[in-house]
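Q: what shape does this take:
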Amino acid sequence: MDNLVREMQDLKNSLNFSQGELGDVKTVSSKNVDKIKQLEQDILTYNNEVTEIINKVDYIENQSRRNNLIFDGIKDDRKETWEQSEVKVKEVLKNKLRLNTDAIEIERAHRNGRPGDRPRPIVVKFSRFKDKQSILRHAKLLKGTPIYINEDYSERIRQKRKDLLPALRAARERGQVAHIRYDKLVISDRGTANN
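A: This next block holds a predicted model:
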């Protein structure tokens, strides 16, 4: 009988010890849950801050490209200098777009990429934003030629614009007037486009 009482007491002590350990585990677990919640909140805050920084950097990059245009399809010479690229762009402006090149100041013109089967695009930075806008208004005169003029955007914006192309084509097939402005698709019905 004494053995049975001792075993019962040992079991009771063991159970009390286990309950104490379990209480400690619950306390530690509760503290860990709180720490995890705080870490999740910190990560969310940091992710928001990183996204904000990425957006600001992208904005600054696009602002630095504000006066740029990309001329694609102009004949390429393998060892073309910046000066030669500028002359070729001015020839397009004068002969194809019928613009007075004496009034347009080019800050810099250079080829982008490596020589290959196709002509490398020429990135042109104009001194004045209004020159860039004037060239874009006249770009429709290039229709039917192998030369294209596009605005120069950051990689992030170029990807967004590329992703919008299927929706742009679909809207045009439905008879809507559609174009991409910066990184947004603008759609209107033909009847409201002139309003």
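Q: going by C-alpha atoms from here, please, whenever you check contacts or count neighbours.
A: Fine.
Q: so which bits of stretch 27-45 are buried?
A: Within stretch 27-45, no residue counts as buried by 16 or more other Cα atoms under 10 Å.
Q: run a quick neighbour tally on Y59.
A: Residues contacting Y59 under the criterion other Cα atoms under 10 Å number 15.
Q: quick one: end-to-end distance for stretch 100-107.
A: 16 Å (Cα to Cα, to the nearest Å).
Q: here is the second sequence; please produce its structure so I can put it next to the first one:
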Amino acid sequence: MAGRSCHDEPTNSDIVAMLGRIDLKLKDMDKSLKRIESLEKKVDNFDKELKKVDSVDIELEGSRRRIADLERDKDKLKEDINYVQSQSIRNNLIFGNIPEVQDETPAKTEQIVREFIVSNLKVTKEEVDGMRFERVHRMGQKQNQSAGQGSTREENNQRHRSIVCKFCFFGDREKVRGNSKNLKGSQFYVTEQFPQEVAAKRRRLFKRVKEEKQARRRAWVSYDTLYIEGRPVKDA
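A: Purely as a prediction, here's the structure:
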């Protein structure tokens, strides 16, 4: 068998070159591994941040639900308070623009109301004498201004505080309120008393009632609800 040629054996230069190429590949692999490790860390950090965001979103959603529940509870509580207040003043009527006399006492105010019911609301004196009031008083503080000679009737009326009359019996209140139609065209008015928030809403609703009637639709207000053609309007 023929012997191997010396030219078939790798020289030292070949070995050195081969080792150099292997070293370069190892370095490239090491760089690639480091880039992969860095990328994995970024992915891990990103995943952690996503979990934090998810956690924050969950907490925010929970907070929103709690706030919505509190808002509903607050609205319900306000409705309950308004209802209780309405019941407490259920027997009340407000008499407006009735002239106020000097040094008017509560007893005098009651006398003025009784005379007004007879003369202006056309309720018989016998019926009015039988009515019982729990309290009759002027609203607010007395204004010390006196009407000047150049004052208009509207300006003078504004100086007269309204009268709140609390009837002992609801039937008597309704008798008087029902006769308030006799005040049409006069400067006087008689109206039910409501909590401030309900009264403000009713004023807004009555503007809508006027618009609906101009459009030839039946509309009215009951307590704090607008009715159009017999149906309650929730968003009024």
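Q: just the element for the residue most central in space within the second structure, please.
A: Central residue of the second structure (Cα atoms, centre = their mean): D75, 7.0 Å from the mean position. Following DSSP states H and E, one finds D75 of the second structure within helix 12-88.
Q: what helices or strands is that helix leaning on?
A: If you count contacts as 3 or more Cα pairs under 8 Å, 6 or more residues apart in numbering; DSSP states H and E, helix 12-88 of the second structure packs onto no helix or strand.
Q: check the offset of that helix from the chain's centre.
A: 37 Å (Cα atoms, centre = their mean, to the nearest Å).
Q: what's downstream of that helix, the next helix or strand?
A: With DSSP H and E, the next secondary element past helix 12-88 of the second structure is strand 92-96.
Q: which is the next helix or strand following that next one?
A: Using DSSP H and E, the helix or strand that directly follows strand 92-96 of the second structure along the chain is helix 106-119.
Q: re the thing from before, need the counterpart of the residue nearest to the centre of the second structure in the first structure.
A: In the first structure, D75 of the second structure lines up with T51, judged by TM-score structural alignment.
Q: what do we get in the second structure for E173 of the first structure?
A: Checking with TM-score structural alignment, E173 of the first structure has Q214 as its match.
Q: any idea how far its match lies from E154 of the second structure?
A: 27 Å.
Q: next: A68 of the second structure.
A: On the measure of Cα to Cα, A68 of the second structure and E154 of the second structure end up 46 Å apart.
Q: and what of T109 of the second structure?
A: For T109 of the second structure, the distance to E154 of the second structure (Cα to Cα) stands at 21 Å.
Q: and the two? Which one has more around it.
A: Using other Cα under 10 Å as the criterion, T109 of the second structure and E154 rank with T109 on top: 21 against 10.
Q: what about that one, distance to R66 of the second structure?
A: For T109 of the second structure relative to R66 of the second structure (Cα to Cα), the value is 51 Å.
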